[in-house]
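J.: Sequence first, then the predicted structure, then my questions.
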Amino acid sequence: MKLLHIDSSALGGYSVSRQLTADIVAELQRNTAAASVQYHDLAAKPLPHWTPVADASDPVVVLGNQMLEEFLAADVVVIGAPMYNFGIPSQLKAWIDRIAVAGKTFRYGANGPEGLAGGKRVIIASSRGGMYASGPAAVMDFQESYLRTVFGFIGITNVEFVRAEGLNMGDEPKALALQSAQAAIGSLIAPEAKAA
């Protein structure tokens, strides 16, 4: 199994999404005989934002192609996606712009768009300061809805969320959120173990 691990939080050691992705990867490795992991910290080494550069030898184009090839080769993708201002961090959006590529991960046909990157499992560690999964603030959640949409657009229907929300609402809600997220991670099973 090839596993691609992406972190995007700018909070470093204080990041809940980073803690969760590390725990998710460790859990998957425990359940998988042979898991190779490719890791990218998009906050420490941010990708330049996408521009229509035509020169194939341009270092930015080469880096973007590398990101795309790693994504295409991965069986499982684990992504740390904190909510920033109701959406995702711009550094994560820059990575998505490198993997949502016409002719590679999607194409337009007679019946409209068709995803080409199916067959992968995507697990997203979603961290939020408030409560957005339900209730009045749910209409402001452009983080998870966007991620489901973009991965669905490129053909990935197996998208799972490990969610920790209410992190900035006090010590008790934060502790409960982390406990709930850890329980969700504990229930993750590698695809090979599911098939056994």
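T.: Cool, the structure landed. In this text the structure is predicted, and so the values were computed from the model without any measurement. Numbering: from 1, shown residues only.

J.: going forward, measure contacts between C-alpha atoms and count neighbours the same way
T.: OK.

J.: centre of the chain versus stretch 69-82, how much separation?
T.: Mean-position distance between stretch 69-82 and its chain equals 7 Å (C-alpha atoms, centre = their mean, to the nearest Å).

J.: here's the one I want to compare it with:
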Amino acid sequence: MTKILYLKSSILGEHSASNGLSQKFVDQYLATHSGSELIERDLGANPIPHLTGEALGGFGADEADRSPAQVEAANLSDQLIDELKSSDVIVLGLPMYNFGVPSALKAWIDYVAVAGKTFRYTEMGAQGLVQGKKVYIFATRGGKYVGTPADTQTGFMNTFLNFIGITDIEYVYAEGLALGEDPKTEAVQSAEEQLEVLAAA
């Protein structure tokens, strides 16, 4: 049985292009892969608290030495890591906000990037502990950035995912969504055609 972790990171809910495309992919993937299990986290609607110094200090502390706030943060981190590590497929809806990833997604990353759990340092350097996963990222942008220095998202996500051990990453881009109705329609249609092929694989 395939287990899917579906992360939405847009703050726009049902009006979000990234939510719309990633949801279509998930629906079609579930239809063509019977018996799959889905875990869904809407980080935009239900954001994870941003990481604090106190929370970070509790990650590596003994439970008996943690403050109540540290216990809560560590338990949340463990839950998010368990969802990640137990999944076979990760689907991410990724809008571009001010040339970066949404802060809600960054908060999720900060809670799952924990030394000794999703990565470790060795004499040979960092080693990712989350392996054997397939990631599908549906990246939506108002302008056109792929292949330019302004596309900071792709490099950032690749760096993070590779760091924790994930290298099988598929991107579907829908760009130019703010450049007029025709470019928007063309970009969405192209992305939908791509996701249909990916969902059926």
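T.: Sure thing, it's come through. This structure is a prediction, so every number in the text was calculated from the model and none was measured.

J.: what's the neighbour count on the corresponding residue of structure 2 for Gln66 of structure 1?
T.: Mapped onto structure 2 by TM-score structural alignment, Gln66 of structure 1 lines up with Gln79. Burial of Gln79 of structure 2 is recorded as 14 neighbouring residues (other C-alpha atoms under 10 Å).

J.: Doesn't Gln79 of structure 2 belong to a strand?
T.: No. Counting by DSSP: H, G, I helix; E, B strand; the rest coil, Gln79 of structure 2 is not part of a strand but helix.

J.: Where does the residue nearest to the spatial centre of structure 1 sit: helix, strand or coil?
T.: The centroid of structure 1 falls nearest to Ile79 when counting by C-alpha atoms, centre = their mean (2.8 Å). Here Ile79 of structure 1 is recorded as strand under three-state DSSP.

J.: for it, what are its contacts?
T.: Contacts for Ile79 of structure 1 (C-alpha atoms under 8 Å, 6 or more residues apart in numbering) come out as 5-8, 21, 122-125.

J.: rerun at 10 Å
T.: Listed by C-alpha atoms under 10 Å, 6 or more residues apart in numbering, the contact set of Ile79 of structure 1 reads 4-8, 17-18, 20-22, 24-25, 40, 92, 122-126, 161.

J.: same deal with Ala164 of structure 1?
T.: 16-17, 20, 82, 125-131, 173-182.

J.: From the residues you listed, which land in strands?
T.: 82, 125-128 (DSSP state E).

J.: mind checking how far the aligned partner of Val89 of structure 2 in structure 1 is from Ala117 of structure 1?
T.: When structure 1 is aligned by TM-score structural alignment, Val89 of structure 2 is paired with Val76. Going from Val76 of structure 1 to Ala117 of structure 1 by C-alpha to C-alpha, to the nearest Å gives 12 Å.

J.: what about the two, which has more around it?
T.: Counted by other C-alpha under 10 Å, Val76 of structure 1 and Ala117 do not tie: Val76 has more neighbours, with 24 against 21.
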